[in-house]
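> What follows is a predicted structure for the sequence shown.
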Amino acid sequence: MADKLSIVRLIIEGEKFEILVKPDPALEYKMGKRTDISNILASDEIYTDSSKGNRASKEKLEKYFRTSNTIDVARIILEKGELNLTSEQRRRLVEEKRKQIINIITRSYVDPKTHLPHPPLRIEQAMEECRVSIDPFKKAEDQVKSVVDALRSILPMKSERLKFTLIVPAQYTAQSYSVIKSMGEIIKEEWQADGSLKVIIEIPAAIQANMMDRLASITKGTAQAVMMR
C-alpha cells in the first residue's frame, strides 16, 4: 500500500509535519481542480515522520496549527506543504509545462535576422541542449525569462512587438473580436457608423502570420490589416 501513497510535508519553524495522501487526487487539489479532501487523505493521522510512524502530539498540533482537529491540520498541510510527486506525475507535469513555455516563446520571440519565430522543435532541442530545468509547479509565464536567457547562448532571440490597424466589416465583428483580443493588447478600438470595427493592436511579432491567417479565415479575406510604423 505504501508505494501507492505520497507524502505531503510542511515544515514550520524547523518542525516537520507529514500526511499520507493518494497521489493523483492530491495533485489535483494542489492544482485547484479539487476542493474536497475527504477522498485525498489515506488517513487522518498527522505525522512528524511518516516513514517511522511517528505521530504528532496533540500539544504540538495546538502549538503550530492552533487546532488539534486532524482534518483541519491536514487541510493546512495539503494547501501549504510540498507534495512528493511520483516519477510519472513529475514527468507528466514537466512535459506539460515545457509545451506551455515553448508555445509562449514561439508567440513572443523571433530570430532577429529573419524576424520569424524559431520552430517549436528547434526550441525544444535547444532546451535539451542547454539542460533547461522546468519547475512543474511554477507558472509557465514566470519561467520564460530564465529559459530564454539560457537559450540565447545557442539561439539568437529577440522580443519584438508590432502595431497594426485592423478594420473588420460589420458582419464579422462578433466572430472576430474575441480572436483579436486574444492576440495581443488592444490600444484603441472604434465602432464605425456602418457597424465595422477599427482596432489598433500591439502583438508579438512572432504571431503576425497567425493573426493574419485567422482574420482572413473568419472574414473571408475582407478584413484590413495595416502595420503601423
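Sure thing, it's come through.
> CA only for contacts and neighbour counts going forward, please
Noted.
> Figure out the helix or strand that residue 128 lives in.
Assignment of secondary structure by DSSP states H and E places residue 128 within helix 120-129.
> and here's the other structure:
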Amino acid sequence: MVQNKQTFDKEKVHFNLIKYQKHGKNFELAVDPDLAIKYKKSGKRDDEVLRDLLKSEKVFEDVSKGLLAPDENIILVFKTNKFFDVANRMILEGEIQLTAEYREKLRDEKRRKIVQLIHRSAINPKTNTPHPISRIEDAILEAKVKVDELKKAEDQVQEILAKLKLVIPIRFDEKVLSIHLPLQYAAKLHTLLQSYGKIEKENWLPDGSFMCKLKIPAGITNEVFDELNSKTHGAINIEIE
C-alpha cells in the first residue's frame, strides 16, 4: 500500500472515525458510522462491506488535518501494508469515535425506543391506564433524563423509570387475560398471542378451540383487545382477570 501524500483538504470538517493507537503511533479511518458499528459487532472480516463503509481507502494519522499515516509506521504496527488487512484489524480492534451530530441522532433514536418500551409496560396507577406517549416524552424532559446513545434501551429503562416517578405517577404492571379462541382462529393466532407476552395454562379443547391465560405488559391491554377482536371479527372471548 503506497499512500499519496494527502486525500482530504484541511477543511473544518468533523468525521466519524475508527481510531487505533499502538507503540505511540496513531491511525485513523474515515467511516460510515452505521456500517462501521455493524461491522465491529459482527466480529468478522468482509471486504465487500469494508469497501462500503470506508469513506477513503487510506489510513490516516489525522483525518481532520488530512495527514496520512507513514507507510513505515503502518508496517511497524500491523506487519503488513495491505490496506484491507490493516482496515479490518483497525475496525475490529480499534475505537469508534462519533461526531456530536451522529451521537445526537443515536440519542434521539434510543430515546424514542425507550419511550415506546415505557409506554408498552407502564401505567398511571391512579387511573390504571397507560400514559400517552407525549406525556412520557414530556416527563423525560421535565426529569432531565440523560439517554446513553451507546447503551441498550432495555438496560436503561429501569433507571429512567425511577426518575420519571419523581414527576409523574407511573409504575410497571402486567395484566393476565383469560382467552378463548374458536377453532377457525386458534392455530392461526397462536403465534400472535406469543408475541404479546407469556402464555400460561394453555389448553386445546376437543372441539379444536384454544384456551389460555396470557400475561402481557399492562400498557398494551387496549391494543391486544382491539387487535384480537378485529382479527376474529368479535368471535373471541377475552377477559381481564
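That came in fine, so what should we check first? Here the structure is a predicted model, which is why all the values come from computation and not from measurement.
> Quick check: TM-score for this pair?
Once the chains are overlaid, their TM-score stands at 0.82 when taken by TM-score structural alignment, normalised by the length of structure 1; 220 aligned residues with a CA RMSD of 2.8 Å.
> buried ones in the helix holding residue 128 of structure 1?
Taking 16 or more other CA atoms under 10 Å as the neighbour-count basis, helix 120-129 of structure 1 is seen to contain the buried residues 123, 124, 126, 127.
> same thing with stretch 104-113 of structure 1?
105, 106, 107, 108, 109, 110, 111.
> tell me the contacts of the alignment partner in structure 2 of the fourth one?
Right, residue 108 of structure 1. With TM-score structural alignment as the matching criterion, the partner of residue 108 of structure 1 in structure 2 is residue 121. By CA atoms under 8 Å, 6 or more residues apart in numbering, the contact list for residue 121 of structure 2 reads 172, 173, 174, 217, 218, 219, 220.
> As TSV, the residues you listed with distance to residue 84 of structure 2, secondary structure and neighbour count would be great.
Formatted as TSV, the entries for the contacts of residue 121 of structure 2 read as follows, by distance: CA to CA, whole Å; DSSP: H, G, I helix; E, B strand; the rest coil; neighbours: other CA atoms under 10 Å:
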residue	distance to residue 84 of structure 2	secondary structure	neighbour count
172	49	strand	18
173	51	coil	17
174	51	strand	16
217	47	strand	21
218	51	helix	21
219	49	helix	26
220	48	helix	20
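> Tabulate those residues in a markdown table, adding columns for distance to residue 205 of structure 2.
Written out in a markdown table, the entries for the contacts of residue 121 of structure 2 read as follows (distance: CA to CA, whole Å):
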| residue | distance to residue 205 of structure 2 |
| --- | --- |
| 172 | 33 |
| 173 | 30 |
| 174 | 26 |
| 217 | 27 |
| 218 | 28 |
| 219 | 30 |
| 220 | 27 |
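> Just the helices from structure 1, written as ranges.
Per DSSP state H, structure 1 carries helices over the ranges 23-30, 58-65, 70-80, 87-108, 120-129, 140-151, 173-183, 208-219.
> Switch the ones you listed over to a markdown table, and while doing so, append distance to residue 43 of structure 1 to every line.
A markdown table is the format used below for those (distance: least, CA to CA, whole Å):
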| stretch | distance to residue 43 of structure 1 |
| --- | --- |
| helix 23-30 | 13 |
| helix 58-65 | 16 |
| helix 70-80 | 9 |
| helix 87-108 | 22 |
| helix 120-129 | 40 |
| helix 140-151 | 33 |
| helix 173-183 | 45 |
| helix 208-219 | 51 |
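> Tell me which of those approaches residue 46 of structure 1 most closely.
For the helices of structure 1, the distance to residue 46 of structure 1 is smallest for helix 70-80, at 6.6 Å, taking CA to CA.
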